[in-house]
Every structure is written in structure tokens, then in C-alpha cells.
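In: quick one, structure for this:
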Amino acid sequence: MDPVGIAEKSTEQFVQFFYGSYDKQRNALGNLYRDSSAILWNGNAFSGAQQYSEFLGRLPVSHHEIDVYDCHPITAMTNTQGATGILINVTGTVKYGDHPNKRTFSQTFILAPDEIQAGNYYVQSDNFRFV
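Out: Next up is the predicted model:
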């Protein structure tokens, strides 16, 4: 399969897993990040999975609705097995707790191919912003 096809399939799986877990089982998200992951959540910077997981655990229950997502392979991030990095852009709405209004958000991920577990990716960069 070509890099674009792999990126599209991987992105579809990632988006479904990420937002489904975010809304129902946030503790599973920490496994997607590394200590070296760069994370920016609405202007708040986090370094690594542990600090980010603790922050997510303090947020109220959420419900995401994804409007659109797009992806692009990053061939400059090709690993020794030939897997490329993936740039993902997501736009949607999210409602936190019993707040009556949904908020529009944009989120950009850079997924890097995992050198240890072939076929897997980790979040190298995550930038979330309310619009």
C-alpha cells in the first residue's frame, strides 16, 4: 500500500480510538504518548505523557463530535521499516461536563512510527485549540 493509503487508514483508526478513549476511558490515552512528546492544550504546554495524563484526569467528562479530519504522510520521518510519520488535522465540537454549550476545536497531531513495535505509531506532537 502506498504512503497516502497507509496514512488514511491509520488516521481513521487513530481518530476513532483517540476521541472514543478521550470521552470514555482517558487513562488509555497515555499509552499513545512518549516522554519526549510535545503537547500544547489550548495554550498550556506539557512535557510528556505523565504530566498530560494527570491534566486530562482533572477535566470533566467530555463528548466530542468530529466534523472533519485530514491527513498527510510525512516522508521525511520514514523509519527503518519504511513507515512514514503522519500529520493529522481534526476539527469538531466538544462539550465538557454539564456546561450547556459545545465548543469548536481544532487539533493537530504528528504521529511518528514506532521503531520497536512495527506498524504502531505514537503521538510526537499534539496541539489542541478552542476556536
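In: please make it C-alpha for all contacts and neighbour counts, starting now.
Out: Noted.
In: for the lengthiest helix in the chain, give me every contacting residue.
Out: Determined from DSSP state H, the single longest helix within the chain is helix 3-24. If you take C-alpha atoms under 8 Å, 6 or more residues apart in numbering as the criterion, helix 3-24 is touched by 27-29, 61-64, 70-73, 83-84, 86, 88.
In: before we move on, what about stretch 100-120?
Out: Contacts for stretch 100-120 (C-alpha under 8 Å, 6+ apart): 77-81, 83-96, 121-131.
In: are any of those residues buried, and if so which?
Out: By neighbour count, with 16 or more other C-alpha atoms under 10 Å, the contacts of stretch 100-120 hold 83-96, 121-128 as buried.
In: mind listing what's buried in the longest helix of the chain?
Out: For helix 3-24, a neighbour-count test (16+ other C-alpha under 10 Å) marks 3, 6, 7, 8, 10, 11, 14, 15, 19, 20, 22, 23 as buried.
In: after that helix, next one along is what?
Out: Using DSSP states H and E, the helix or strand that follows helix 3-24 in sequence is strand 33-41.
In: relative to residue 122, how far out is the most centrally placed residue in the chain?
Out: For the chain, residue 109 is the residue whose C-alpha lies nearest the centre (C-alpha atoms, centre = their mean; 5.2 Å). Using C-alpha to C-alpha, to the nearest Å, we find residue 109 at a distance of 10 Å from residue 122.
In: run this one through as well so I can compare:
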Amino acid sequence: MSTLTQNDIEIATRAADHFTRLYYSTYDSPTRVDDLPNFYRPSSALTWNGKPYQGTEGVRNLISSMPVTRHEVQCFDWSQPPNLLITVSGTVTHGRGPSGNPPATSNKSIDGQPRVFSQTFVLVPDPSAAPSTKGGEVAKYYVNADAMRFVG
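Out: A predicted model of the protein is given here:
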């Protein structure tokens, strides 16, 4: 195992921060059904609240079956390169929020209510991505494994 340099750590920090921002803005976008699967590969594994999905088509099937979302990331941490383990905590609202629910919706319904989630990603360098001009830094990672769970 090689020793990490300060530059390695800075690159990983930027990659984790960039991934987290881009992933959730894509997830919450109107084009998410087409764009979110681009973070994955056919061999990627996803577990969404205990239910397994496989690869880009699994992600597409999951996303296309859920209402619009709004994520608020409260914190994230990451581990050392070359693979990145990123853990994210935050809240997600599915649908248009409580005011978007039909009038007959019970106040105790979870529909449209913010829910706390925890999500863990294993990102690996994408061998097909072109290296950047900054010291051979791999410009892109893909999601090899993803586990999301509602908390509470």
C-alpha cells in the first residue's frame, strides 16, 4: 500500500464534494430518469431501503417509479483514495411537499413529508474517463455500490 500525499487527499476531497453536489442536484432534476443512471455502470449494485437493484437499468426503473424529490444534504464524510467510500446524511421530500398533497391526506401520512436518510456510496475510478491535465488525476468516478436507507 502506497503512502498518500497531500495532493492525493486534496483530489479525493474535491472528488467527494463534487460528486455529492452533482449527484443530488441530478437526483432532484426534471431529467433525473435519463441523467442519474450515468453515475452507475451495468455492474453497479444499489440497495434502496432494503430492496436491491442492479446497474443502470435498475437505477432507471427505481427513479422512474418515484415522485419528484428534494434532497437536503446535511453532512458527508469520505474515506481515502483510490476508491472513495462516501457516507451522506440528510433529508429527502418525495412529491411536492405537504402543501402539494390532496386535502384528504392525513397529517400522519409520510407522503410529502421530509424524511431523514443515510446513503453510502463506494466510488471507483472510471478507467474510461480521460485523465485531467492536473497531474494525471482521474477526472471521474462511478458508483460501484450504493446503499440508501430511511432513518426512523
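In: report the buried members of the contacts of helix 3-24 of the first structure.
Out: Buried subset of the contacts of helix 3-24 of the first structure (neighbour count, 16+ other C-alpha under 10 Å): 29, 61, 62, 63, 64, 71, 72, 73, 83, 84, 86, 88.
In: what ranges do the strands span in the second structure?
Out: Remark: strands assigned in the second structure by DSSP state E are 40-48, 51-54, 69-78, 84-94, 115-125, 141-150.
In: can you redo those as CSV with distance to residue 61 of the second structure?
Out: As requested, the strands of the second structure are arranged in CSV below (distance: least, C-alpha to C-alpha, whole Å):
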stretch, distance to residue 61 of the second structure
strand 40-48, 12
strand 51-54, 9
strand 69-78, 15
strand 84-94, 16
strand 115-125, 19
strand 141-150, 15
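In: before we move on, back to that, map the residue nearest to the centre of the first structure across to the second structure for me.
Out: Applying TM-score structural alignment, one finds that residue 109 of the first structure aligns to residue 121 in the second structure.
In: residue contacts, the residue nearest to its match when sequence neighbours are not counted?
Out: Once flanking residues are discounted, residue 121 of the second structure sits nearest to residue 146: 4.5 Å by C-alpha to C-alpha, 6 or more residues apart in numbering. When contacts are counted by C-alpha under 8 Å, 6+ apart, residue 146 of the second structure touches 45, 46, 47, 119, 120, 121, 122.
In: so which of those comes closest to residue 53 of the second structure?
Out: Nearest to residue 53 of the second structure among those is residue 46, at 5.0 Å by C-alpha to C-alpha.
In: test my guess that that closest one contacts residue 57.
Out: No. Contact criterion C-alpha atoms under 8 Å: residue 46 of the second structure and residue 57 do not qualify, at 10.8 Å.
In: more neighbours, these two?
Out: Just comparing residue 46 of the second structure and residue 57: by other C-alpha atoms under 10 Å the higher neighbour count belongs to residue 46, 25 against 14.
In: the more buried one pairs with which position in the first structure?
Out: By TM-score structural alignment, residue 46 of the second structure lines up with residue 39 in the first structure.
In: how close does residue 74 of the first structure sit to residue 88 of the first structure?
Out: 10 Å.
In: count of neighbours near residue 111 of the first structure?
Out: Residue 111 of the first structure has 28 neighbours, counted by other C-alpha under 10 Å.
In: please read the previous query as pertaining to residue 116 of the first structure.
Out: Around residue 116 of the first structure there are 8 residues (other C-alpha under 10 Å).
In: how far away is it from residue 122 of the first structure?
Out: 11 Å.
In: kindly report the same for residue 42 of the first structure.
Out: In terms of C-alpha to C-alpha, residue 42 of the first structure sits 21 Å off from residue 122 of the first structure.
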